[in-house]
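Peer 1: Here is a sequence together with a model predicted from it:
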Amino acid sequence: MLKTNSLQRPALATRAAGSETIRRASRMLAWALLGLLLFGLNTILAELAHNAGIVTHVFTRTLLWSVVPYLFAFVLLHRSLHLPAMEGNSLVGLAATFPFVALLFVFASFHIEYSRGALLLGYVTTLVWIWIGYRRYVQNYVPLFGYADPQTLEQLEAIITMPGAAPPSPTRFEQIGSLEDARHCDGLMVDRSTTADPERTRQLAQYKLSHVRMYSVERVGEMLTGRVGLAHIDENFFDDYAAHYLYGYLKRAIDILAVVCLAPLAVPIGLAVAFVIRLETPGGAIFRQERVGLFGKPFIMLKFRSMGVDANAMAQFAARRDPRVTKVGRIIRKYRLDEVPQLWNVLAGHMSLIGPRPEQAPMVEEFSETISYYPYRHLVRPGLSGWAQVQQGYVGTLEETVTKLSYDLYYVKHCSFALDLLIAVKTVRTLLTGYGAR
């Protein structure tokens, strides 16, 4: 249940007016610039050590190179501030690690001499500094949202309490009655479905002109849960989706490159899995099934067979401890090894590495008739792993499917390089722990 807070006015009066999202970004920017002093200090100490004959000039030069991934790490973190703060640890580790791995790749590709010690020092400095800043200004801060219409809390609770959903980020709420109250909030939560009247319109206009940030209930729900409210799609849904159009081309190039790089590892693993499947049960090791892909076009998806030969004849939900699954099938499902053949689907363009999981054609037809906005999930290419998989796992009921759709549409709306990297990191955790397998 959502609870409102009655906060003391003197404490609130010290807060600056404006958007908490903007405030987060400005604080992290100032923190990033302050961190450059650490690199300056490291460089001065490195130069003194070089003059003393302790380190070579390469050490100092590598430290200077480390400033580039340091700044890129903050850019990457800035691009992901819209994600729920509960993802903080994954975001910080990802933002700090990826740029330094990229720099290491540049050094190796162009045969640039570098110091491993200096690169490690730069990475640790970046990781620690970002972690301190994020926890101080983002993760540990509990935002306060004001509301004028009591029914907005009921709508928000309907978004937050969906079956099978992960818990939301902590938040405070307070009913406001004046402009002064609104100025002390990080944002004003507005019910867009409320019938407009002249008095309400004038009041909202006054808030807007006073630089009070206003959010729809659906937007607040997205920020707290990483899901899209399905009561009705936010008016910015298609605008946000269109903004990621060019990223689709880069994503396709990354998919092809990743499959080529993974092939030397995936081929021997695939051969071993196919061998043990054939040893346990008769029949082919590869299972083919029609799934629905980009823009609703059907394609044949490949998987390693994890059930009996005729077990998958009918489209149905996967159940916990499904009796149709073989002993080998249970193992390969737990660690997602049954999905190795789908790398071919990625190479062929039917799928992507990251995206909503493709559903069986009969189930898509049923869900399109019974669940509002379900076809919107086909606006992006389906993937081996997706936002719903790492947040929720497999689903087994129609109600959980609705929750899964809210995650999938969040991905469609916010598809980005930062979000894909976060999903990739959480997918590795799934592979190591078997989380969500059935």
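Peer 2: Received, thanks. Numbering: from 1, shown residues only.

Peer 1: going forward, measure contacts and count neighbours with C-alpha atoms only.
Peer 2: Noted.

Peer 1: Spell out, range by range, the strands that occur in this protein.
Peer 2: In the chain, the segments counted as strands under DSSP state E are 144-147, 172-175, 187-190, 214-216, 286-292, 298-304, 352-354, 383-385.

Peer 1: Adding mean neighbour count and distance to Val259, write the ones you listed out as JSON lines.
Peer 2: Written out in JSON lines, the entries for these read as follows (neighbours: other C-alpha atoms under 10 Å; distance: least, C-alpha to C-alpha, whole Å):
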{"stretch": "strand 144-147", "mean neighbour count": "24", "distance to Val259": "44"}
{"stretch": "strand 172-175", "mean neighbour count": "20", "distance to Val259": "44"}
{"stretch": "strand 187-190", "mean neighbour count": "26", "distance to Val259": "43"}
{"stretch": "strand 214-216", "mean neighbour count": "20", "distance to Val259": "40"}
{"stretch": "strand 286-292", "mean neighbour count": "18", "distance to Val259": "19"}
{"stretch": "strand 298-304", "mean neighbour count": "19", "distance to Val259": "15"}
{"stretch": "strand 352-354", "mean neighbour count": "25", "distance to Val259": "9"}
{"stretch": "strand 383-385", "mean neighbour count": "22", "distance to Val259": "12"}
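
Peer 1: Quick check: which of those strands is nearest to Leu419?
Peer 2: In this view, the strands of the chain are compared for proximity to Leu419 by C-alpha to C-alpha, and strand 352-354 is the closest at 9.5 Å.

Peer 1: so which of the strands of the chain comes closest to Ala263?
Peer 2: With distances scored as C-alpha to C-alpha, the stretch of these nearest to Ala263 is strand 352-354 (13.6 Å).

Peer 1: Run a quick neighbour tally on the closest residue to Asp234 other than its chain neighbours.
Peer 2: The shortest distance from Asp234 to any non-neighbouring residue, by C-alpha to C-alpha, 6 or more residues apart in numbering, is to Glu218 (6.5 Å). Applying other C-alpha atoms under 10 Å, we find 25 residues neighbouring Glu218.

Peer 1: so how far is Ser406 from Glu218?
Peer 2: With distances taken as C-alpha to C-alpha, to the nearest Å, Glu218 is found 11 Å from Ser406.

Peer 1: next up, a second structure to put side by side with the first:
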Amino acid sequence: MFNKHKVLEKMDRSAWGGGESWAASGQALDTRYERRHSRWYEQCLMGMPFHFIVGLPAVVMVPSLVVHGEGFWRDLPPGLATTLWAVGAAFLITLFVLHRMTRFPGTQAVVYVVPLVSAVFALTWALLLGVAPVDERVLWGGYVASLLWFLVGYAAAQRFRRPRFALVPLGEARHLTETEESRLYRLEVPRLGAQRIDGIVADLRSDALNHEWMRFLTKCMLNGIPVYQIKQIDESRTGRVKLEHLADTELTSLLPSPLYSACKRGLDLCGALLLLPLLAPVMLATAWAIRHDSAGPALFVQQRMGHRGVPFRIYKFRSMYCDMKGKEFASGEDDPRITPVGKIIRKYRLDELPQLLNVLKGDMSFIGPRPEPVDLSQWYEKDIPLFSYRRVVRPGISGWAQVEQGYAAEVDDMAIKLQYDFYYIKHFSLWLDVLILLRTLKTISTGFGAR
């Protein structure tokens, strides 16, 4: 007897994304559907090959031609060969990081081109300084060429490669709406016609998904068009993992990589040791302003719930009056307990700077879920199932929930924050941390999420 749920569960685990090899082997059905941007010239022009074939030679060679003329390759000036290799490496590193970052929701790569290219070329210049001769004019030319290439390229991709999905309007998929990042084409019947799309979105666990729709989805898969379960698209669009979508076995798969956890601890330690002396003048000036603004110590120390449920003492610059009582958390920008200096340091996150000491001690990381006060954490655990699971990774100074949602304190807001934290744990990686770091710098400059 045909068991649809077992078949769907098996197909869902395989992500329905491997159909291109089936179609290539000649097993496609009579009525062929074509995936959007699947033709060879489209893949070359709109994918990574174009960056390698056209972008890399242009960024490496054009600045040299401008600076040294056409005959530079016959008699290489001192340091030019090293500089060309450095420009090429910086271009490829930037390309790789941007490519990995664009997998995450709400990421418009063009926004991060300037800071990322600047950081990579600055690091490249610092590594070469005093080690090998450098042609600085060519290095600057490569930097400008890389900026122009990525700004124009990703701006064009953002405009012309907006994903287009066909929606099977059954089950939970009926409630899916179109966003600025992707377009939806609602299917009235199980047929695409001449429409070219990037994928099919369906609720594969819906009882309304009959045999006719199943045959249609199979035909799409055989022709190289991926079929996505609704929760995959929902997570990729919102950056949140809905807790009601968690299967019984999915919690065990949300364990962070031990290898990256160890590497991240090393990066945190190096970063804290580098930043503490650089930011010491800012921290001293902030402490002086706090002491002269209101009575009380410059530092605020509080017990927070840490990694794997172990409490620790967190250090922050004091931003409230010492003689005023209230809730455990700030109720908003107009909270009367916040001092004039406190409003400024909260807006630009200067109150978090002493947490570099917590990073050094190993209590915290630069990136991770924000730690909650012990009493507040116990209160949340009574109302929000799985709240304590966010402690499977080290808490952070900044996190995915902070850059996406801003500050949250009430239970309803914390439930959404927990969904963001689960997304971070599920996609725990260097690339997501780099993206959060860049968004945090943007947050500091704009003051979004101040509380």
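Peer 2: Now that the structure is in, tell me what you want to look at. Remember, it's a predicted structure, so these values are computed and weren't measured experimentally.

Peer 1: Overlay the chains and give the TM-score.
Peer 2: Once the chains are overlaid, their TM-score stands at 0.83 when taken by TM-score structural alignment, normalised by the length of the first structure; 415 aligned residues with a C-alpha RMSD of 3.4 Å.

Peer 1: sorry, back to before: intersection of neighbour lists for Glu218 and Ser406 of the first structure?
Peer 2: When contacts are counted by C-alpha atoms under 8 Å, 6 or more residues apart in numbering, Glu218 of the first structure and Ser406 have Val228, Gly229 as shared neighbours.

Peer 1: What span of the second structure is the longest helix along the first structure aligned with?
Peer 2: When the first structure is scanned for its longest helix (criterion: DSSP state H), the result is helix 247-280. Counting by TM-score structural alignment, helix 247-280 of the first structure lines up with residues 260-293 of the second structure.

Peer 1: buried residues in the matching stretch?
Peer 2: When burial is assessed from 16 or more other C-alpha atoms under 10 Å, stretch 260-293 of the second structure yields the following buried residues: Ser261, Lys264, Arg265, Asp268, Leu269, Ala272, Leu276, Met283, Thr286, Ala287, Ile290.

Peer 1: Looking at the residues you listed, which is nearest Arg159 of the second structure?
Peer 2: Using C-alpha to C-alpha, Lys264 comes nearest to Arg159 of the second structure of these, at 34.9 Å.

Peer 1: which position in the second structure aligns with the residue nearest to Asp234 of the first structure?
Peer 2: Under the alignment by TM-score structural alignment, Glu218 of the first structure pairs with Lys231 in the second structure.

Peer 1: right, and the strands of the first structure - which one's nearest Ala196 of the first structure?
Peer 2: For the strands of the first structure, distance to Ala196 of the first structure was read as C-alpha to C-alpha. The smallest value, 11.7 Å, belongs to strand 187-190.

Peer 1: tell me, that closest one lands on which residues of the second structure?
Peer 2: Residues 199-202 of the second structure are where strand 187-190 of the first structure aligns, taking TM-score structural alignment as the criterion.

Peer 1: same thing with stretch 143-150 of the first structure?
Peer 2: Counting by TM-score structural alignment, stretch 143-150 of the first structure lines up with residues 163-170 of the second structure.

Peer 1: ok, and the closest non-adjacent residue to Gly355 of the first structure?
Peer 2: Using C-alpha to C-alpha, 6+ apart and skipping the chain neighbours, the partner closest in space to Gly355 of the first structure is Gly383 (3.9 Å).

Peer 1: what's the one you found in contact with, if anything?
Peer 2: Met351, Ser352, Leu353, Ile354, Gly355, Pro356, Arg357, Pro358.

Peer 1: Matching the third one against the second structure, which residue comes up?
Peer 2: Alignment note: Leu353 of the first structure maps to Phe366 in the second structure; criterion TM-score structural alignment.

Peer 1: do you know how far that match is from Gly342 of the second structure?
Peer 2: As defined by C-alpha to C-alpha, Phe366 of the second structure lies at a distance of 22 Å from Gly342 of the second structure.

Peer 1: Nearest residue to the residue positioned nearest the centre of the first structure in space, ignoring adjacent ones along the chain?
Peer 2: Nearest residue to the geometric centre of the first structure (C-alpha atoms, centre = their mean): Leu419, 3.9 Å. For Leu419 of the first structure, ignoring the flanking residues on the chain, the nearest one in space by C-alpha to C-alpha, 6+ apart is Ser80 at 7.0 Å.

Peer 1: Show me what that neighbour aligns to in the second structure.
Peer 2: Under the alignment by TM-score structural alignment, Ser80 of the first structure pairs with Met101 in the second structure.

Peer 1: Same check on Lys334 of the first structure?
Peer 2: Structural correspondence for Lys334 of the first structure with respect to the second structure (TM-score structural alignment): Lys347.

Peer 1: now the residue of the first structure positioned farthest from its centre: how far from Arg9 of the first structure?
Peer 2: When distances are taken from the C-alpha mean of the first structure, Ala52 lies farthest, 47.2 Å away, according to C-alpha atoms, centre = their mean. Look at Ala52 of the first structure and Arg9 of the first structure: by C-alpha to C-alpha, they are 59 Å apart.

Peer 1: Quick one: the helices in the stretch 1-150 of the first structure, in order.
Peer 2: Using DSSP state H, counting those that start in this stretch, the helices found in the stretch 1-150 of the first structure span residues 9-13, 20-51, 57-65, 67-78, 88-109, 116-134.

Peer 1: Neighbours of the closest residue to Thr397 of the first structure other than its chain neighbours, how many?
Peer 2: Once its chain neighbours are removed from consideration, Thr397 of the first structure has its nearest residue in Phe317; the separation is 7.2 Å (C-alpha to C-alpha, 6+ apart). For Phe317 of the first structure, the count of nearby residues is 14 (other C-alpha under 10 Å).

Peer 1: so who does Phe317 of the first structure touch?
Peer 2: If you count contacts by C-alpha under 8 Å, 6+ apart, Phe317 of the first structure has them with Val395, Gly396, Thr397.

Peer 1: and of those, the nearest to Thr194 of the first structure?
Peer 2: Distances from Thr194 of the first structure to these, taken as C-alpha to C-alpha, are shortest for Thr397 (32.2 Å).

Peer 1: What's Ser146 of the second structure aligned with over in the first structure?
Peer 2: So, by TM-score structural alignment, Ser146 of the second structure is matched to Thr126.

Peer 1: ok, back up a step: just the buried members of the contacts of Phe317 of the first structure?
Peer 2: Val395.

Peer 1: would you list the contacts of Phe317 of the first structure in TSV and tack on distance to Tyr134 of the first structure?
Peer 2: Listed next are the contacts of Phe317 of the first structure as TSV, based on distance: C-alpha to C-alpha, whole Å:
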residue	distance to Tyr134 of the first structure
Val395	33
Gly396	36
Thr397	37
